[in-house]
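> Got a sequence here, can you build the structure:
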Amino acid sequence: MSLLAWLRWSEAPPRLSARSPAEMVLETLMMELAGQMREAERQQRERSHTERKICTGVDYSWLASAPRPSYDLSPGERLQLEDVCSKIHPSYCGPAILRFRQLLAEQEPEVQEVARLFRAVLQEVLERMKQEEETHKLTRQWSLRPRGGLASFKTRARIAPFASDIRTISEDVERDAPPPPRTWSLPEFRAPKTD
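Just a heads-up that it's a prediction; the model follows:
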């Protein structure tokens, strides 16, 4: 092996940095769909295999070769799903995958139903994105609206933590002056004077 191969091994592939976040979300969601479809097909095969074994009492699984996938998305359906996936914001990608997995675990669908569930989850995420965007617009408009009272007070008020006109107890101790009556936090308790 040449030294040049070892040097290239430590470099990151240039393709990773060239992809946009939208492309990465699209690829991640479509890979999740493909993986869940394979898993649903495997579970469906296992269920049919166990049913066949119970009915016949004979196990012929050692004779079978690795089965080819029996269900695949049509090109039109794939393009529609990719179009919806491209609209998903990167911050919603993880929650969409978690919701999809949750629905699959609850329903245990057949392979043909996995794409329908995936589309439903994507539509749900898009609706949530739209609602949150509208809420954000409303709160932004509300905060930009001129108002009296507290909002106008906040713009005028300035906090200066090191202002010299604020008296502290330590200043009184340093000057050896008798402390002023306590008015800051606690009342001053004095013993009654006796004559």
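
> hey, let's count contacts and neighbours off CA atoms from now on
Noted.

> Stretch 103-121: how far from the chain's middle?
Mean-position distance between stretch 103-121 and its chain equals 21 Å (CA atoms, centre = their mean, to the nearest Å).

> Number of residues surrounding Q123?
Counted with other CA atoms under 10 Å, the neighbours of Q123 add up to 16.

> List the residues that contact it.
Residues in contact with Q123 (CA atoms under 8 Å, 6 or more residues apart in numbering) are V84.

> need the longest helix for this protein.
Counting by DSSP state H, the longest helix found in the chain is helix 21-56.

> Also this sequence, please, to line up against the first:
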Amino acid sequence: MFLSSLFDWSEHCLALTPRTEEELVTNTLTLELGLQLKRAEKIHRERTAECKRLKQGVDYSWLMAQPKVDYRIPPGEQLELQELCSKIKPSQCGPLILRFRKLIREFESDLSEIPRIFRLTLLDFIEQEEEEEAQRILRRQADSKRGNSLSALTLRTRLKINPFCQDSIKESGTGLLAARRVRSMPEFNIRE
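Next up, the predicted model:
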């Protein structure tokens, strides 16, 4: 039931022409969750059939229809997952899906654990992004302070290098020529 409502919701999103990045990411991630839930249902059915076959010694599973496992994510949790999905940036979508798949394979998750793993993966990515953003802000602040201090340092050094700039212009009489020379390199007068 949940999967059909999930796919209906994703088809509804696809039918809308002007889609935002948030909608595209949410759609992609909820489709991935739905596919992983379907995969887990199939694995669960296969394991159940294998256990029955091993107990009975004979395989009559082809005679009877396979019972469907009807797992539903509660609506509140579904909305929470969609809201978390909307906070993920498009550039993080691929790495998030890969990490989610890896976690599911590592833990051989049951149906009920998959939404929880998905939620934890989303929260981990959101927290990681917030930490990276805080580090970027701190770097920008440090760079701007360093830039301000460097500009003040260069201003001070210019004043120290050419302390007699005005005097050399007045004494030389050529004015502009002396001013150009003073800016490029200080004039050294050796007096004996």
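
> ok, back up a step: now whatever helix or strand comes next after the longest helix of structure 1 on structure 2. Mean distance?
Downstream of helix 21-56 of structure 1, the next assigned helix or strand under DSSP states H and E is helix 75-86. For helix 75-86 of structure 1, the mean deviation from structure 2 after alignment is 0.8 Å (mean CA distance after the TM-score superposition for structure 1).

> Report the distance from helix 75-86 of structure 1 to the chain centre.
Per CA atoms, centre = their mean, the centroid offset for helix 75-86 of structure 1 relative to its chain is 22 Å.

> Can you name every helix or strand that it contacts?
Counting contacts by 3 or more CA pairs under 8 Å, 6 or more residues apart in numbering; DSSP states H and E, helix 75-86 of structure 1 packs against helix 21-56, helix 111-144.

> Quick one: these as TSV, columns for distance to P69 of structure 1 too.
As requested, the helices and strands packed on helix 75-86 of structure 1 are exported to TSV (distance: least, CA to CA, whole Å):
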stretch	distance to P69 of structure 1
helix 21-56	8
helix 111-144	10
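
> which bit of structure 2 covers the longest helix of structure 1?
Using TM-score structural alignment, helix 21-56 of structure 1 lines up with residues 21-56 of structure 2.

> how far apart are the matching stretch and its match in structure 1?
In the superposition with structure 1, the average deviation recorded for stretch 21-56 of structure 2 is 0.6 Å (mean CA distance after the TM-score superposition for structure 1).

> If we go by neighbour counts, what in that stretch is buried?
Using 16 or more other CA atoms under 10 Å as the burial criterion, the residues of stretch 21-56 of structure 2 that qualify are 22-34, 36-38, 40-41, 44-45, 49.

> gap between the residue most central in space within structure 2 and E130 of structure 2?
The residue lying closest to the centre of structure 2 (CA atoms, centre = their mean) is Q92, at 4.0 Å. Separation of Q92 of structure 2 from E130 of structure 2 (CA to CA, to the nearest Å): 13 Å.

> can you check L150 of structure 2 too?
Distance from L150 of structure 2 to E130 of structure 2, by CA to CA: 30 Å.

> Pull the number of nearby residues for T17 of structure 2.
A count of nearby residues for T17 of structure 2, using other CA under 10 Å, gives 7.
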